[in-house]
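In: Provided below for reference: sequence and predicted model.
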Amino acid sequence: MTTSKAAVGIGAESPEHARPVHGIIARIAAAAMRAPKITLAIAAALLVVSGALGSTLTEKLSAGGFLEPDTEGSRAAAVLAEHFGLTSMQMVFTVTGPAGATGQPVIDTGRRIATELRAEHDVAGVLTPWDGTAAGAALRSTDGTIAAIIVSLHGNDNQAMNTSHRLAERFTGSDSAVTVAAGGPALAYYEVNHKATEDGSRAEMITLPLSLLLLALLLRSAVAAAIPVAAGFVAIGGTVGLLTALSTTTDVSVFAVNASAAMGLALSIDYALLIINRFREYLDDGSEQHAAILLAVQSSGRAVVFSGITLALSLLGAMFFPMGFVRSMSIAGIAVVTLSVVLALTCVPALLVLFGERVERRRNPGRPVQESRFYRIARFAQRRPILVTIVIVGSLLGLGTPMLGIRFGLPDDRVLPRDAAVHQVGDTLRERFPVQLAGTIYVAMPHVSPQQMAGVREYATAISQLPGVTGVTGTVGNYGGGAQLSAPAEAIDGPAYLAVATPLDPNTTAGKDLLGAVHALPEPTEVLVGGLAQQNADIVGGIRQAFPRALAWIVISSFLLLLLLTGSVLLPLKAVVLNSLSLSASFGALVWVFQQGHLGGFGTVTTGVTVCTIPIVLFCSTFGLSMDYEVFLLSRFKEEWQASGRTRADNDRAVAIGIARSGRVITAAAVVMVVAFSGLIASGIAVNRVLGVGMTLAILLDATVIRLFLVPAVMRLAGTWNWWAPAPLRPLLAKFQLQH
């Protein structure tokens, strides 16, 4: 019996496949299949619109968003910016000449630049070595050859970074007498933004054709390979359009663009591969092409939706963290996951309707699953379950041990390549100046009364005596070594501040100890401590506070979804534990390479800290991505288990056959994900490279060591207990269980 395109059942197939096609997923796919050309035309139109919208996206992206808005450091920064023109978004000009910082050419050029800067309405304040202040004296290099000009800028991160670029273009350059270079955090943000955008565009030009080539080899069909890549291409374009729309209501991080584009490509190809694999299986079982497409979408489409929900919920866990960078990544990730699922349920069936025959033209039906390499791997693990489990779990725990030494910090100009001018200026400031300009601790006092002045002077004197402090300046005078170095300041009835100069790096233990010592001093009035060391402390505190809630959300939501999928209590627990193992190994490797500097830090500059937001983003995204493979495998296991006699041997067979049937598509999906994330690894921005390596390592571990070896070994040890649920829960699970 043949099946027409309007059929809802299959005639020429085995009885287990002869079931009606129903449900919203099948109806969506059927609608796309009835009008495939219109479906693809709509996708193409959306792609064009997204491209037009995306042309303005670069101007709206943010390279910041690492700080929490309501912390002590942020409130101190607000006081300093509002009352004293000292903003956290600063840029630095270095002026160098043959006669050094005291030579007339450097002095004349520096004063001219300072005068013109003070006339700029986007400039909040300017500090130079020629101001006659104690703070200005620290703006000459220790060898006296370089002068620095500190410029505080008005506006948010985006406005300040654009202002810094405009000012750098205006004032930097060299002649026979003087060389002027520019750096600082605001200009670093600008360079990161534009470098990341360029890297992303270049990566897409490489990853798309490379993905096509690899898929053609893996699927043994150029047309079959083109369908997932076409979906991935639309996903990238759609991602840009979605992020452009999001940028009108919230800040969008430049890193979110790179990471979500890579994720969109990887997921779209991943989901398309799953459907194509099922489509081929139904054809091998004797189904007619159109019916095979419907059945493939009905079975694998539900796995795609389920996987997308799981990943979206994991990404939603990042919303527990208050940093704008993390929330931006979360929103962008959820948007691109949704888009990838929609493309899988519409464009992939439409493409299969048009090109399905050509997908199969040169392919012979697959061999029996028992003859596949993946079946043999699963049986190998099942024959030696204790040995396999001990070796793999021990190895993963060993790889994860460096994570115990993780230290969080904020990114600076060193995330840029070494040859970037901003990076070189930063190195000059760190290595050749008497104090760490980035390490200055600011003490903001929102209100000081005349009666509190004596206590404030004693407080400033006490700070100047702390180990590691070279001097204290501000509105209440200059102090050093426990003595007041300037005439007493006039009585203040309003805000005041102190700037604590130090040669200590704020990311070091000594720098953190100094911050603790400042906090430990008795406060004469309300005091808000700011600066990079305080911002680091605020971020670590925020992460520690939010992480338990995010972890609970991700673990509980994943557990409940897998419980509904499998009807088992043990399998969701197993999934959470194994995912945690692979993630801990990935994090340990990242700390070992990028924080501790082994293997040359993969070409990055090691600062001794891990950028604070990276573990959050990696945990939320890779936990969900790992669940992709878990959902695909469990769906297969469950199908085989339900069709069996449900004995211990049937459990082992269900696992082995499930891995054999899904192994090829999981391997192909993992390879494509590695290719997609390779664009991040090749980026010149260290943050992107760490994200790319982290995601790649987690995916490789998950798709190979975990799914092919550890899962069959652990499920062999558990036997029929894999499918156990408490008796009181069974009726409820049977009622609400998600069927595949």
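Out: Here it is on my side, so go on.
In: contacts, neighbours, all on C-alpha from now
Out: OK.
In: For the closest residue to residue 483 other than its chain neighbours, which three-state class applies?
Out: The shortest distance from residue 483 to any non-neighbouring residue, by C-alpha to C-alpha, 6 or more residues apart in numbering, is to residue 461 (6.0 Å). Judged by DSSP: H, G, I helix; E, B strand; the rest coil, the three-state class of residue 461 is helix.
In: mind listing what residue 461 touches?
Out: Counting by C-alpha atoms under 8 Å, 6 or more residues apart in numbering, residue 461 touches 479, 480, 481, 482, 483, 484.
In: Residue 212 reaches residue 229, doesn't it?
Out: Yes - taking C-alpha atoms under 8 Å as the definition, residue 212 is a contact partner of residue 229 at 6.1 Å.
In: tell me which element the most centrally placed residue in the chain falls in.
Out: What sits nearest the mean C-alpha location of the chain, by C-alpha atoms, centre = their mean, is residue 617, with 4.1 Å. For residue 617, the host element (DSSP states H and E) is helix 614-642.
In: okay, now the one to match up with it:
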Amino acid sequence: MAVNTRPRSARTSVADPALRRLGFLLVRRRRLVLALALVGFVVAAVLAAGVVPRLSLSRFEAPGSESDRAQAELVERFGTGSPDMIFLVTAKSGTVDDPAVAAAGRELTARIGREEGVAEAASYWTRDRPATLRSGDGRHALVLVRIPGDADHVRAGVLPGLVPKVTVGDDLLQVRAGGGEEVFREAVPLARQDFVRAELVIFPLAFVLLWFYQRRVVAAVVPILAGVFAMVVGLALLGGALLFAEISTFALNLTLAMGLGLGIDYCLFVIQRFREETRRGAERASAVAGAVEHAGRTVLFSGVTVATSLVVLLALPFDFLRSFAYAGVAVVIGGLVAAVLVLPAVLATAGGAMVRKREEAERVAGFWHALALRVMRRPLLSGGAAMVMLLVLASPFLGLRFGVADDRILPPEASSRQTQDVIRRSFPAEETDAIQVISKSTAVGDISRYAASLSRLPGVAQVDSAAGSFAAGGRVGDGDPARFAGRGAWVSVVPSAEALADDPVRVVEAVRSVEPPFEALVGGYPAELADYRSSVVDRLPLVLALMLGMTFLVLFLMTRSVVIPIKATLMNVLSLGVMFGALVWIFQDGNLSSLLGFTPTGTLDASIPILMLCVAYGLSMDYEVFLLSRIKEEYDRTGDTERAVATGLQRSAPLITAAGGILALTFAAYATAQVSFVQMLGVGMAIAVLVDATVIRAVLVPSLMRLAGPLNWWPAGRASTSGR
């Protein structure tokens, strides 16, 4: 076996005397620390309870974009805007054109317009009966409602009172609510129900897994309590972020899932080191100090790595994604406090209950040690086979198509989803998703010719303007000229239902490609989604550069090596590729949709994959830090790279596998969620964690480190390495 050696004088310890002193201090002041932790937990719980109601209902908007400015111009100069709400009106007998039904429809429209918070209401019966607001069979018609204000005002302030009043119906009409605001209003309580149901499964299963790994009840309970501590502290810290930022309510799920997972991970690492120190004969105080000195340092580096991976989301100008940066940093802080400050005091007080009465001697050569040696004997074969397997699993990623989220994120039984299903199935177009083209000034040209040109575009069902309504290049009616009165001109381009289902962004691009007779802004819901998606994708290189650069720096500071951070980055990219391959294969292409109970749309919304990219990358680096810290410690002690890898894997792989299994379980529990966003996050993260904690760490790390040899430790170790 090839051996890498380095002179004893050149060895550098990874120990941290300051952390060792901290460990002894926590032992001496353990009662005070535990008392402060208990008081802090109670205070944090009170603060956390007040945070949840203050979380926001964010929209997919790109502030300052063309569509954002178009909407502002439409409201300011024309007193109108995109509808926020749809009411689907069904005639209980006959058609919506029957005189009695039409009269009831007009009265319903007027009544909705008088409701508090409603700025504008229009319907099939008040807009000269356009075909776009009537179903093909004549049984259904639409009422469009505009409700000004932010998402919190609309979804939490207006809709809870408006929807029950309107959907009561009468002898002639049945009324159902739909539209984007209603869809996401329904999604929030469902996501919270998903969390409660998942946690009811996670806690008992986590306890069982921890008991099998630790074989001590106290050692199984303490990490779970640490996870709860991290969750509560993380939520409380979000209260501070709410003073200067909006936090999406969907960040709650990430806070609770990551808080539990990281709290358990970090505590397991410290407890294992405490047990190792105890096996070597250290007294309890020294064992605690040793655990803080070595494991505490690793946990701190790991926490910084995870937080760094998430904080790059602040580079995106979207409150929805920024929310997860604040949530991620908050739970990392909670987990670090639990593992590095509170747990040592617990170990000093009750550490004996976490050590087996007949603690087995430390096994230097075991399964993982033998596996590492087998891999390193044939590194090209072992590493190459693992890499080929991962690339095959990642290959569906090549077919990734970004799209936009719609009502199909909800389960089929959700009322707004059912409303949208009827509209998608029965209406030739979706008026609520009209694209608006607004003149920037009062000078306008030939509106009639421009509207006719727009109506000839593929995917456009109708164009409405002050000059009339147009379809397929011809004028089909007078429309509602009063609707377009104001300073300047604007036209409404109504896409067909098929075009919206296929690719609404393509319709927006086609509209923007037609030369208008005036300097124009293009807005409307499809344009907002197009601008949002474009802004997210355009900033993706910046996010990736920041994430890779900052985590590279953290790993360099820990290992003093340039090669190891590069290698770690490449391996994490592989695990991310597998995760994205699974997302495309399952959620985009629809495989396993019947088993998981979601409706595939053929695309993935850009926001969730980018969020998962940052979370998964951080957690992958988390396990990389755990493993590298043990390898580096052994290398500093012996100067033998292969021995360091084998011993480091033997000492850390059981922990990484157990911690990875528990964290994967935490995320996998969300596979039963009712909201597909939450399902996607749970399934994707579970796959990424499992792949990273097994194939990546057990096969690729040993094979690549064996191939790199002395270069692993360049520049710090190369000059002082001799022999083989």
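Out: Structure received. Bear in mind the structure is a predicted one, so any value in this text is a computation, not a measurement.
In: and the helix holding residue 617 of the first structure, which stretch of the second structure?
Out: Aligned by TM-score structural alignment, helix 614-642 of the first structure falls on residues 608-636 of the second structure.
In: mean shift of the matching stretch relative to the first structure?
Out: Its matched residues in the first structure lie on average 0.9 Å from stretch 608-636 of the second structure after superposition (mean C-alpha distance after the TM-score superposition for the first structure).
In: The residue nearest to residue 483 of the first structure matches what in the second structure?
Out: Per TM-score structural alignment, residue 461 of the first structure is aligned with residue 452.
In: and the gap between that match and residue 279 of the second structure?
Out: Note on residue 452 of the second structure: its distance to residue 279 of the second structure, by C-alpha to C-alpha, to the nearest Å, is 83 Å.
In: repeat for residue 313 of the second structure
Out: Distance of residue 313 of the second structure to residue 279 of the second structure, given as C-alpha to C-alpha: 43 Å.
In: Please apply the same query to residue 248 of the second structure.
Out: 47 Å.
In: more crowded one of these two?
Out: residue 248 (21 against 18; other C-alpha atoms under 10 Å).
In: correct me, but residue 497 of the first structure touches residue 80?
Out: Yes - with contact defined as C-alpha under 8 Å, residue 497 of the first structure reaches residue 80; the gap is 7.4 Å.
In: what touches both of the two?
Out: Joint contacts of residue 497 of the first structure and residue 80 (C-alpha under 8 Å, 6+ apart) are residue 444.
In: Neighbour count for those two, which is higher?
Out: Neighbour totals were compared for residue 497 of the first structure and residue 80, and residue 497 leads with 27 against 24 (other C-alpha under 10 Å).
In: And that one? What does it align with in the second structure?
Out: Counting by TM-score structural alignment, the partner of residue 497 of the first structure is residue 490.
In: nearest spatial neighbour of its match, skipping sequence neighbours?
Out: Using C-alpha to C-alpha, 6+ apart, the nearest residue to residue 490 of the second structure is residue 438, at 4.3 Å.
In: ranges for the strands of the second structure?
Out: 85-91, 120-123, 140-146, 173-178, 402-403, 435-439, 460-465, 468-471, 474-477, 490-495, 520-523, 604-605 (DSSP state E).
In: Report all helices and strands that the first one contacts.
Out: Strand 85-91 of the second structure sits against strand 140-146, strand 173-178, helix 180-214, with contacts defined as 3 or more C-alpha pairs under 8 Å, 6 or more residues apart in numbering; DSSP states H and E.
In: Report the contact partners of the match of residue 497 of the first structure.
Out: Going by C-alpha under 8 Å, 6+ apart, residue 490 of the second structure touches 436, 437, 438, 439, 465, 484.
In: now it: how far from residue 443 of the second structure?
Out: The gap separating residue 490 of the second structure from residue 443 of the second structure is 11 Å, by C-alpha to C-alpha.
In: do the same with residue 233 of the second structure
Out: To residue 443 of the second structure, residue 233 of the second structure is 57 Å away according to C-alpha to C-alpha.
In: try residue 645 of the second structure
Out: Taken as C-alpha to C-alpha, the span from residue 645 of the second structure to residue 443 of the second structure is 73 Å.
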